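> here's my sequence, what's the structure:
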Amino acid sequence: MEKISIDTVDKKLLTLLQKNADVSVAEMAELVGLTATPCWRRIQRLQQAGLITRKVALLDAPKLGLSMTVFVQIKAGRHDGKWLDEFARHASSFEEVVEFYRMSGEYDYLLKVMVTDMQCFDHFYKRLVNGIDLNDVTSSFAMEQIKYSTAMPLQHL
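Presented below is the predicted three-dimensional model:
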């Protein structure tokens, strides 16, 4: 895939799309100073280049009853390729896991888990630890969400 050059108009389009992907091409074109067809072509180019990977609807977690966010830190049971692949498949298989990272530092993995309550988390936890050999697991419960954004920072472009 070739490296794509991003200009000010592309940056404005990406910013608009991150805020609301439902905005019509005509409205976006007006906001960035283009006509609809060139605006549509730019968006297509950004998609084809892989900068726009998909368009989704963001849901309101508390309104869906997902009022508990838990960050689960895990130390690997082993450090070999087979275990790592098995663990990645195992942890990824849970719908409650909304983010999953391999980390540097004391813990090897960080999971962001969203559940309705402590009973639901306990059920998740038992399934997680019973499915694979783990060395250590610790959980931290988010008390308040201070900032949440799905928007990527673009000021460096």
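> from here on, contacts and neighbour counts on C-alpha atoms
OK.
> tell me the SS of the residue nearest to the spatial centre of the chain?
The centroid of the chain falls nearest to Glu99 when counting by C-alpha atoms, centre = their mean (5.9 Å). In three-state terms, and counting by DSSP: H, G, I helix; E, B strand; the rest coil, Glu99 is strand.
> give me the nearest residue to it, chain neighbours excluded.
Leaving out its chain neighbours, the residue that sits closest to Glu99 by C-alpha to C-alpha, 6 or more residues apart in numbering is Lys112, at 5.0 Å.
> one more sequence to fold, the one below, so I can look at both together:
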Amino acid sequence: MAAKIDETDRRILRALRRDARLSNSKLAEEVNLSASPCWNRVRALEQKGVIEGYSALLSQKALGLPDTVIIEVTLERHDDETVERFGQALAALPEVVEAYLLTGEYDYLIKVAVAGTEGYEEFLRRKLYTIPGLRHSRSTFVLRCLKRMASVEP
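So this is what the prediction gives:
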């Protein structure tokens, strides 16, 4: 069930979404609250699970992984053990930025960060293709990211 949030909570969430490093006093000023009620609202949003955490967005390019590849994966079997084991193995790979279990033609959609075609081949041969249960994969190199958000707009 979705948590009940009012317009003040939404203003807080939008401000934190733009800049999660805002001090409580700056946040309170931005959303027209005093510091204590603002702090209480942020803590309540965290406790309700509306705010799941805070993180830094890192530059793939600056870290030497400028290329993003989207991979669609089909598994050999769809029993619980194969699906679970494959998902856990994906989650352990540092190149995997996102991984989704899907309905439809493919079983998983994976977003990976690599350094060019050489880095991608290395990822495929030494990591992805060594995970038991993989039957087929199809890959697409991303030309340009048009939108990247860490969360939805509240």
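> TM-score of the superposed pair?
Scored against TM-score structural alignment, normalised by the length of structure 2, the superposed chains reach a TM-score of 0.94; 153 aligned residues with a C-alpha RMSD of 1.3 Å.
> what about the residue lying farthest from the centre of structure 1, distance to Ala26 of structure 1?
Ranked by distance from the centre of structure 1 (C-alpha atoms, centre = their mean), the top residue is Thr35, with 32.3 Å. Between Thr35 of structure 1 and Ala26 of structure 1 the computed distance is 7 Å (C-alpha to C-alpha, to the nearest Å).
> before we move on, what about Leu46 of structure 1?
17 Å.
> helices or strands next to the helix or strand harbouring Met114 of structure 1 in the packing?
Following DSSP states H and E, one finds Met114 of structure 1 within strand 109-115. Counting contacts by 3 or more C-alpha pairs under 8 Å, 6 or more residues apart in numbering; DSSP states H and E, strand 109-115 of structure 1 packs against strand 68-76, strand 97-102.
> if we can go back for a sec, which residues touch the residue nearest to the centre of structure 1?
111-113 (C-alpha atoms under 8 Å, 6 or more residues apart in numbering).
> list the members of the residues you listed that persist in structure 2.
Retained in structure 2: 111-113, out of the contacts of Glu99 of structure 1 (criterion both residues aligned by TM-score structural alignment, their matches' C-alpha atoms under 8 Å).
> buried set for stretch 110-123 of structure 1?
Neighbour counts using 16 or more other C-alpha atoms under 10 Å place 110-116, 121 of stretch 110-123 of structure 1 among the buried residues.
> need the distance between the two termini of that stretch.
The first-to-last residue distance of stretch 110-123 of structure 1 comes to 18 Å (C-alpha to C-alpha).
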